[in-house]
Each structure stands twice: as C-alpha cells, then as structure tokens.
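In: what follows is a predicted protein model with its sequence.
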Amino acid sequence: MPSRSRLAACLFAAAFAASGCASLQSSDNFLGMVTPYRVEVVQGNVVTQEQAALVKPGMTRAQVRDVLGSPLLTDAFHADRWDYVFTIRRQGAEPQLRRIVAKFDGEVLKSLDASGELPAEREFVASIDTFKTSRSAPPLALSDEQVKALPVPPKAPAAAAEPIGPTRSFPPLEPAK
C-alpha cells in the first residue's frame, strides 16, 4: 500500500506543478526572460499630413490615386467611396490604426475624411522607430562652402574629328537588285 500512496502523491504533485505552468506563461513572455518572435504586420497605405494636404476636392480619381496610392478597399456597392486603411503592429511600438475615406461624385473627388489626426512624416517614422537611438543622418545637400571646397574636375579632352581605331567596311544588309 505504501507504493499506492507514493504514486498518488506523485500524481498530485505533477498535477499541481502542471496547473502552475499556465500562470507562469503569458502572451508577452515566458518566465519573464524569453519573449516570442512576433511577425511585423503592416497593411494598407500610410497617409501623412503632407499627402493629405496635396489632395483637394475637384481632383480626378487618377490624381487621387497618384498622391495617396491605390485604396485598400473599393466596394462594388459603394462605387463613389474609397477606403484607405492603415494598420501596423510592430514589436516594441504602439499598434496604429488609421482610416481615410475619399468620397467621389462620379470621377471627381468630393471630400477626404480622416478618422483622426494624421501624423506628419517625421512623426510617423519616429512612432515606428523601435531602436529609439539618436541617429544623426548626414545632410542630403552640400552647403555653399562645401561646394566651393570641392576639387575642380579636370577638363575632358576635345573629341577627335575622326574615329580612333580601325575602320571597317561592312557589306550591305540587303542584296543589290
């Protein structure tokens, strides 16, 4: 009989230990140390304040598509409405959801409605930057002093009037008649 009580105690201890595993594991980490890899999910079109400012009522569908890109949703039942939806879930950054609705009257834009404040391009990039480092990017254009400090390129030699190298005579492409 002592073996049955020992077996029951072992089974009880195993069940107790297994029931505690659920409390140790959460969706974010395991035992506070290991975090699972999460796939970065980006869907839709990023529409910034600068892009929305370029879209004006009276523009054609093609002009709106050139500025904002192709809409994520076009509905056969609502042909005069384009939905631009943008979602992003990135590890270490706050999830984002934005909705912009373009309403048309035939082929002409009637209105552009955003479901909230659209970010500026720099604000958007800062919101998805998970490194949070102070990156100092070099300037994209040279200053006037830097342009003056550049060495003067050597002048190219004047092109010769006659071709350099052997001259060849090729037969005509079509036979003479």
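Out: Received, thanks.

In: C-alpha from now on. contacts and neighbour counts both.
Out: Fine.

In: which residues touch the residue nearest to the spatial centre of the chain?
Out: Among the residues of the chain, the smallest C-alpha distance to the mean C-alpha position (C-alpha atoms, centre = their mean) belongs to Val42, namely 6.9 Å. When contacts are counted by C-alpha atoms under 8 Å, 6 or more residues apart in numbering, Val42 is found next to Phe86, Thr87, Ile88, Arg89.

In: also this one, for the comparison:
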Amino acid sequence: MSRFGVLLVAIIGLSGCSLLDKVVYRIDIPQGNYLEQEDVDKLRVGMTEEQVIFVLGNPVAENSFDSDRWVYLYNMDPNSGKDFRKELVLTFNNKQLQDFKGDFDKPENFEQPLDQ
C-alpha cells in the first residue's frame, strides 16, 4: 500500500472518532439538590436547621470547618451543550437561619419569622 493509501486510511479512521461522539447517546446526569423558587419561598429568618432540612433536604456540601454555612448546588450538563447550574448558600447563627444568597430570589416575607 502506498504512503497516500496509509495516510488516507488514517485520516478516515480519525475523522470517524469525532463522528462517533455525535452519534453515541449520553444520558444527562443531574448532580446535587434540585431546588425551585417555590421551595426557597418557604424559608423564613429564624428557622431551625431541622426546619430547613424538612423544606429543602440536606445540603449537598457540608463544611467541617464552618457548620453555620450550608451550600445547596445543582448542576446539569445536558447533551445540548448548555450547562445548567443553580446555587443557594444559607447562613446560620446559633442553629437558626439568618440569611441566604445565590441564584434564587429572596421571598417577600423572609424577614418575618414563622411564629408571627
């Protein structure tokens, strides 16, 4: 076989690899805590850690050095190529919810404790 034939076979073989990536189906694997705004709307200042776990579930990341900061992450890398990521960080003081920040809107009545 001539050098041209070997080169042609190599090029066709390597181009098939990139074609294979487009043909093979890969499932979407969500990772973390999937939260919606309606879940976050249930949060109130002064809620205990147990109440927050009841509403949102356990946080995906627990920090051994700072137990007053909980992180809820959700990441999805679908086949469409558009990465979807949501984050919610809760701050506690004396095991009671004080504040949060992240990709969710703060509820209008967040500053109003549950007992009122």
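Out: Structure's in. What do you need? Keep in mind the model is a prediction, meaning the values are calculated, not measured.

In: longest single helix anywhere in structure 2?
Out: Longest among the helix segments of structure 2 by residue count, using DSSP state H, is helix 3-23.

In: about what we covered before: can you tell me the SS state at the residue nearest to the centre of structure 1?
Out: Classification of Val42 of structure 1 by DSSP: H, G, I helix; E, B strand; the rest coil places it in strand.

In: so the lengthiest strand in structure 2 aligns onto which residues of structure 1?
Out: Ranked by residue count and defined by DSSP state E, the top strand of structure 2 is strand 84-93. Here strand 84-93 of structure 2 aligns to structure 1 at residues 96-105, judged by TM-score structural alignment.

In: now swap in stretch 63-73 of structure 2 and tell me
Out: Mapped onto structure 1 with TM-score structural alignment as the criterion, stretch 63-73 of structure 2 occupies residues 75-85.

In: quick check, distance from that stretch to the centre of its chain.
Out: On the basis of C-alpha atoms, centre = their mean, to the nearest Å, stretch 75-85 of structure 1 is displaced by 23 Å from the centre of the chain it belongs to.

In: what's the burial count for the equivalent of Gln43 of structure 1 over in structure 2?
Out: For Gln43 of structure 1, the aligned residue in structure 2 is Gln31 (criterion: TM-score structural alignment). Around Gln31 of structure 2 there are 13 other residues, counting by other C-alpha atoms under 10 Å.

In: once you drop chain neighbours, what's closest to Gln31 of structure 2?
Out: Spatial nearest neighbour of Gln31 of structure 2, excluding adjacent residues (C-alpha to C-alpha, 6 or more residues apart in numbering): Asn75 at 5.2 Å.

In: quick one: the one you found and Phe84 touch, right?
Out: Yes - with contact defined as C-alpha atoms under 8 Å, Asn75 of structure 2 and Phe84 form a contacting pair (5.8 Å).

In: of these two, who's got more company?
Out: The residue with more neighbours, out of Asn75 of structure 2 and Phe84 and counting by other C-alpha under 10 Å, is Asn75; that gives 16 against 11.

In: which residues touch that one?
Out: Pro30, Gln31, Gly32, Asp83, Phe84, Arg85, Lys86.

In: before we move on, what about Pro78 of structure 2?
Out: Per C-alpha under 8 Å, 6+ apart, neighbours of Pro78 of structure 2: Ile27, Asp28, Ile29, Phe84.

In: overlap between those residues and structure 1?
Out: Among the contacts of Pro78 of structure 2, the ones whose aligned partners also touch in structure 1 (both residues aligned by TM-score structural alignment, their matches' C-alpha atoms under 8 Å) are Ile27, Asp28, Ile29.

In: and for the closest residue to Leu73 of structure 1 other than its chain neighbours, the neighbour number?
Out: Of all residues beyond its chain neighbours, the one nearest Leu73 of structure 1 is Asp83 (5.1 Å), with distances taken as C-alpha to C-alpha, 6+ apart. Burial of Asp83 of structure 1, expressed as a neighbour count using other C-alpha under 10 Å, amounts to 19.

In: also the one 10 residues further on?
Out: The criterion is other C-alpha under 10 Å. On that basis, Ala93 of structure 1 has 14 neighbouring residues.
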